[in-house]
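Participant: Just need the structure, nothing else, for what follows:
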Amino acid sequence: MEHLEIERKFLVSSDAYKQEATSQTRIAQGFLNTDPSRTVRVRIMGEKGFLTVKGASNDSGTTRFEWEIEISVKEATNLIDLCESGILEKNRYEVPSGKHIFEVDEFLGENKGLIVAEVELEHEDEPFERPEWLGEEVTGQRKYYNSQLSKTPFKEW
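Facilitator: Sure thing, here's the model as predicted:
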């Protein structure tokens, strides 16, 4: 199947990633649909908007269908107004590690205090360099999915 996203997700054990980051972007996102079998996300990332559809994850939680298209910020803003409650805000840092780039999300608002790193892979068993600040793996744990954080924020855990 085309459009497969293969990624692993981790907690972050220190803020050392900030010194290694090559970029930082503010993200606001909402969900038009949070059904795990077909999540529909609207995102404003810096000066760009995106509409993304994700399918259900496989048993390990590493792989799922993902389709995304860029839309205007105005369109994304209008769609966010239609989203389910629980708009997420976060700062995303891109941090190179070996031949991969980790996306480290520092959540704001009701999810403040939660910092999660994701790395996209070519296949599920692909090896990658583990930065010192990478903590416990949480791949496949639904409570860490952004769609779930919009419903049950970190501060409520």
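Participant: alpha carbons only for contacts and neighbour counts from here, please
Facilitator: OK.
Participant: can you give me the strands in the chain?
Facilitator: Here the chain has its strands, by DSSP state E, at 4-12, 23-33, 38-45, 48-55, 63-71, 88-97, 100-107, 115-120, 134-137.
Participant: could I get the ones you listed as TSV with distance to residue 145?
Facilitator: Formatted as TSV, the strands of the chain follow (distance: least, Cα to Cα, whole Å):
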stretch	distance to residue 145
strand 4-12	10
strand 23-33	12
strand 38-45	11
strand 48-55	12
strand 63-71	13
strand 88-97	11
strand 100-107	12
strand 115-120	10
strand 134-137	13
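Participant: right, so of these, which gets closest to residue 127?
Facilitator: Minimum separation from residue 127 across these (Cα to Cα) falls at strand 100-107, 9.9 Å.
Participant: What lies in contact with the closest one?
Facilitator: 17, 88-96, 112-120, 128-129 (Cα atoms under 8 Å, 6 or more residues apart in numbering).
Participant: want to put them side by side, so please do this one too:
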Amino acid sequence: MIEIERKFLVTSKAFKGEAHKQIRIIQGFLNTDPERTVRVRLKGDKGVLTVKGKSTNDGLSRFEWEKEISKTDAKALLELCEKDVIDKLRYEVDVGHHTYEIDEFYKDNEGLIIAEVELSHEDEAFEKPTWLGREVTGDIRYYNSQLSKDPFKNWTL
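Facilitator: The predicted structure follows:
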């Protein structure tokens, strides 16, 4: 139940031609406390409830628990969520022995594209595709829970 992942900005949309899957995700947060985040997602026709613990100092790993719930329950819980919901399209791209999940954000986070790769241990080697940009692992601004409170459109870069 420990999730280990690295996050990167994406420098081009070339990944779209390599994607083997895409799915729309609407997500909101019932709780965005840094010690424990509770998220509800509508992922295509399925609902998912997720609890995440506090990240390690480097942002590489944290506790994660997920449970599939009905679409009806997910829609009802989304009505209870804090502030703004996240709207994104997720692409999956296989690179070497790993699958990258690339999120292209919409609405208040339009223009932001983030790639994540899950690892089995923190020192695991992985291939980096040409469209992968600067690493943002551990930068809380790029956590979805933060993007719902301080969306990308408000940032000064």
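Participant: Work out the TM-score between the chains.
Facilitator: Once superposed, chain against chain, the TM-score is 0.98 (TM-score structural alignment, normalised by the length of the first structure); 155 aligned residues with a Cα RMSD of 0.3 Å.
Participant: Are any of the contacts of strand 100-107 of the first structure buried, and if so which?
Facilitator: When burial is judged by neighbour count using 16 or more other Cα atoms under 10 Å, the buried members of these are 17, 88-96, 114-120.
Participant: To residue 155 of the first structure, which of the strands of the first structure lies closest?
Facilitator: strand 100-107 (11.0 Å).
Participant: how far apart are whichever helix in the first structure runs longest and its match in the second structure?
Facilitator: The residue-count maximum for a helix in the first structure (DSSP state H) belongs to helix 73-80. By mean Cα distance after the TM-score superposition for the first structure, the fitted helix 73-80 of the first structure averages 0.3 Å away from its aligned residues in the second structure.
Participant: Which positions in that helix come out as buried?
Facilitator: So for helix 73-80 of the first structure, counting by 16+ other Cα under 10 Å, buried means 73, 76-77, 79-80.
Participant: and what of stretch 55-74 of the second structure?
Facilitator: Going by neighbour count (16+ other Cα under 10 Å), the buried part of stretch 55-74 of the second structure is 55, 59-62, 64, 71, 74.
Participant: do stretch 135-154 of the first structure as well
Facilitator: 135, 138-140, 143-144, 146-154.
Participant: Which stretch of the second structure lines up against it?
Facilitator: Alignment of stretch 135-154 of the first structure against the second structure: residues 133-152, by TM-score structural alignment.
Participant: In the second structure, what range does the longest helix of the first structure match?
Facilitator: Counting by TM-score structural alignment, helix 73-80 of the first structure corresponds to 71-78 in the second structure.
Participant: what's the distance between that stretch and the middle of its chain?
Facilitator: Its chain's C-alpha centre and that of stretch 71-78 of the second structure lie 19 Å apart, by Cα atoms, centre = their mean, to the nearest Å.
Participant: Any chance you could list what contacts that stretch?
Facilitator: Stretch 71-78 of the second structure is contacted from outside by 27-30, 40-42, 45-49, 85, using Cα under 8 Å, 6+ apart.
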